[in-house]
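[1] sequence first, then the predicted structure:
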Amino acid sequence: MTGTTVVTGLGVIAPNGVGTEEYWAALLRGESGIRPVERFDASGYPTRLAGEIPEKAFSAGDHLPKRLLPQTDRVTRMALAAADWALADAAVDPAELPDFAMGVATANSAGGYEFGQRELQHLWGSGPEFVSAYQSFAWFYAVNTGQISIRNGLRGPSAAVVAEQAGGLDALGHARRSIRKGTALMVSGAMDSSLCPWGWIAHQSTGLLSTRNDPDLAYLPFSELACGHLPGEGGAILVLEDAGQARERIARGAARVYGEIAGYAATFDPPPDSGRPDTLRRAAELALADAGVEPAEVDVVFADAAGSPDADGAEARTLRELFGEHAVPVAAPKAATGRLGSGGAALDVATALLSLRDQVVPPAGPVTAAADRHGIDLVVGAPRPARLRTALVLARGHGGFNSALVLRTPA
């Protein structure tokens, strides 16, 4: 074991593309996945748009055994499919490796909301005998980790992280820690989906959603017109390996490396009324120190991109303090997908790895320019070719969570 953790497989499900290359091509074309909600009638709610994945783009029955469908929520079905794709992308057959040498660490911020809503309706509408026995676990935050582990025989270290948006990075940080302790391979990342009436009310309760009905104007992070965000569904599952093992598989022609997870850190903000500053900058500094990277070496930042004027202003201030004004390209791909809960940060990591692979920074969806007061070099309009070796990914979870992760091109 080398102690270095690399990513060898990606599985992506996003509102603007199902499949890694489909998503990446759509993002570079500037295609948005923001659309009117179709899975339920949202006409009576202030917010009526979301990053929803159409049924025609992802039908679980096309990807999973029928026996799994009655016991899983939509989010778990997506996580299982994405894990299958990530393992295939990494050319890993779990049956060929010792089962205790492989583990799973995922993040989730909502659990199986749609499944839970349906069973609660059965309970109150028909009686307890009509509630599925699978409700006992299908709603739970840890169910994606458990189902991925069972389906693939991954009996090594397992974990589930709940930290809203930041959880997508925290799961990868946990997986990296497991590999450093001797686990050969970890399936990690995050997937979220709560686009149902019960979940929609939870989103509305934050007071952070945009209420505009034009998909091109509703979620514009860092823009002068920023007015909140839109929820979405999806995320990314990644295969992480010890670099030494990956090199052996590459020598046999069985693997490739997208990049190294070089640094990671997490912090928690003080209470809002404490008068103390938030700790996003501290998380970034700790992650850079963990990677042995100076701010001047960072070639691109994938921002949290909250979409509200105050939150965007705070993040922009962090970027100016770390790098200087307009000193580093800033990517905000969430503008084309909505904020996917924990899945959003994992998707940002997958996107950053694709940027490192292809040496290009994707545009921020419909955003035409960053507000002058932010002082950041937001990439808009078209993909920007660039020489990229090191990327910093930032994520903030509702309630005070901050996480940062540093990626590097393969050595």
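    Right, received. Where do you want to start?
[2] okay, CA-based contacts and neighbour counts for the rest of this
    OK.
[3] now Tyr113. Nearest residue, chain neighbours left out?
    Computed as Cα to Cα, 6 or more residues apart in numbering, the closest residue to Tyr113 that is not its neighbour in sequence is Ser194, at 5.5 Å.
[4] what's the burial count for the one you found?
    28 (other Cα atoms under 10 Å).
[5] next up, identify which helix or strand it is on.
    Following DSSP states H and E, one finds Ser194 outside all helices and strands.
[6] is it true that Tyr363 touches Val379?
    For residue 363 the amino acid is Pro, not Tyr. Yes. Counting by Cα atoms under 8 Å, a contact exists between Pro363 and Val379, whose distance comes to 5.1 Å.
[7] need the overlap of contacts for those two.
    Residues touching both Pro363 and Val379 (Cα atoms under 8 Å, 6 or more residues apart in numbering): 331-332.
[8] what's the stretch of helix or strand Trp200 belongs to in contact with?
    Using DSSP H and E, Trp200 sits within helix 197-205. With contacts defined as Cα under 8 Å, 6+ apart, helix 197-205 is touched by 40, 42, 47, 110, 113-114, 117, 194, 209, 231.
[9] out of those, who's nearest Leu64?
    Among the contacts of helix 197-205, Glu114 lies closest to Leu64 (Cα to Cα), at 18.4 Å.
[10] just the element for the closest one, please.
    Judged by DSSP H and E, Glu114 forms part of helix 113-125.
[11] who are the packing partners of that helix?
    Other helices and strands packing on helix 113-125, by 3 or more Cα pairs under 8 Å, 6 or more residues apart in numbering; DSSP states H and E, are helix 135-138, helix 197-205.
[12] another one to put next to it:
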Amino acid sequence: MTPPAVITGMGVIAPTGLGAASHWSRTLAGRAAIGPVAGFDAGPYPSRLAGEIAGFDPRAHGIPSRLLPQTDHMTRLALVAAEWAFEDAGVDPAAMPEYGVGVVTASSAGGFAFGHRELHNLWSKGPEHVSAYQSFAWFYAVNTGQISIRHGLRGPGGVVVTEQAGGLDALTKARRHLRDGVPMVIAGGVDGSPSPWGWVAQLAGGRISTVNDPERAYLPFDEDAAGHVPGEGGALFVLESPESARARGVRSWHAEIAGQGSTFDPAPGTGRPPNLRRAAELALDEAGLDPADIDVVFADAAGVPELDRAEADALRGLFGPQGVPVTAPKTMTGRLGAGGAALDLATAVLSIRDGVIPPTANVRRPVADYGIDLVRAPRHVPVSAALVLARGHGGFNAAAVLTRQR
């Protein structure tokens, strides 16, 4: 069994705010950050909405000018989130043992906007106009590499590519490194970089909403659910074992990752049920908790009716009808690729801290026979344990149990 990991620092960067405080304030207010795509002209496409991060100036957040030509927007976001996570944890990475800090990130596709620009240069101007940095700036492992280089981190590194489930799966891999004796790992997911190339790839999946009203486009568990809205951002976390944290003088931390589970769905057409519920059961078993111990579920909330129904069935089967409060604050940001579940985990940390469950935005007509207690306004209740669920396109399921410091 993998021992608990404690979260001693986190960096949040989302459409709802730069930094945890801004994100939390806007989330509790139910103020969605979904609007018309600003990163490129989405007019010719059937889907024209996104959850984008407004007003982000990489120079203002300490990204050196030399890095700008070699990084995608997504990587710049990740570098800032990593800086904030280390600051929040009170860690100077340079003061850690040489191989004492690892990096594990998740990505769904890499730096799509950078890749799109260089492909455009190739076909419109010729190969001599393609940046040499194209060799890695688009790559799905680039965030791990750039964070490692910037902070001189020589511990174990890795990347997981399980789409929306990636933000949780990265933490699972990080916990294994802690189990093997690595003192500290920075892990999570920051994803999304809207561009025509990436947009077409997402449209091909058939799950993006074509509704152009920002308040009606992404409605998980609603009678009008018709797909999701993409977004960008996520969160990175400094993870340590309790012993490692105490050894450097830390006496309190944000929360503990008490249990995790990952499963894979059977192939379509086999008639076998999906395995999201099994992932949740594995996470609960590892945490040593019963379903009755969970105070809130942060849902995957696909926004696709058949997927919403499958998740509702899993929740109802595990907790009983109306058995646990369920929330989907990602209705305010869109689904952030590999950053989505990581942002949900950060939001769950804040929910535990303040004793309030954030709302699901814009859902007006929850499907009654789903049988879930969908939270649509802030609910002030004690939160000691939260379950975060995520599903990645292609059959990936992940679950994490987050608990108050014990």
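    Sure, I can see it. Computed from a predicted structure; not experimentally measured.
[13] re earlier: quick one: average offset of the helix holding Trp200 of structure 1 versus structure 2, please.
    Comparison of helix 197-205 of structure 1 with structure 2 after fitting gives an average deviation of 0.7 Å (mean Cα distance after the TM-score superposition for structure 1).
[14] before we move on, the earlier item: how close does the residue nearest to Tyr113 of structure 1 sit to Gly112 of structure 1?
    Distance, Ser194 of structure 1 to Gly112 of structure 1, by Cα to Cα, to the nearest Å: 7 Å.
[15] overlap of the contact sets of those two?
    Joint contacts of Ser194 of structure 1 and Gly112 (Cα under 8 Å, 6+ apart) are Val75.
[16] quick one: map Arg155 of structure 1 onto structure 2.
    Aligned against structure 2 by TM-score structural alignment, Arg155 of structure 1 finds its counterpart in Arg154.
[17] is it true that its match touches Gly100?
    Yes. Counting by Cα under 8 Å, Gly100 is a contact partner of Arg154 of structure 2 at 7.3 Å.
[18] ends of stretch 169-189 of structure 2, how far apart?
    The first-to-last residue distance of stretch 169-189 of structure 2 comes to 10 Å (Cα to Cα).
[19] likewise stretch 139-156 of structure 2?
    Stretch 139-156 of structure 2 end-to-end distance (Cα to Cα) = 18 Å.
[20] could you report the neighbour count for Ala95 of structure 2?
    8.
[21] what span of structure 2 lines up against stretch 278-286 of structure 1?
    Going by TM-score structural alignment: stretch 278-286 of structure 1 matches residues 274-282.
[22] how about the equivalent of Ser403 of structure 1 over in structure 2, secondary structure?
    By TM-score structural alignment, Ser403 of structure 1 lines up with Ala398 in structure 2. Per DSSP: H, G, I helix; E, B strand; the rest coil, the secondary structure class of Ala398 of structure 2 is strand.
[23] please list all residues in contact with the spatially closest residue to Ala398 of structure 2 that is not a sequence neighbour.
    Closest residue in space to Ala398 of structure 2, ignoring its immediate chain neighbours: Ser262 at 4.4 Å, by Cα to Cα, 6+ apart. Residues in contact with Ser262 of structure 2 (Cα under 8 Å, 6+ apart) are 169, 279, 282, 396-399.
[24] would you mark the buried spots in the helix or strand where Ser149 of structure 1 lies?
    In this structure, Ser149 of structure 1 sits in helix 143-152 according to DSSP H and E. Under the neighbour-count criterion of 16 or more other Cα atoms under 10 Å, helix 143-152 of structure 1 has 143-149, 152 buried.
[25] check stretch 159-171 of structure 2 too.
    Buried residues in stretch 159-171 of structure 2 (16+ other Cα under 10 Å): 159-171.
[26] among the residues you listed, name the ones in strands.
    159-160 (DSSP state E).
[27] closest to Pro305 of structure 2 out of the buried residues of stretch 159-171 of structure 2?
    Nearest to Pro305 of structure 2 among these, with distances taken as Cα to Cα, is Gln164, at 17.4 Å.
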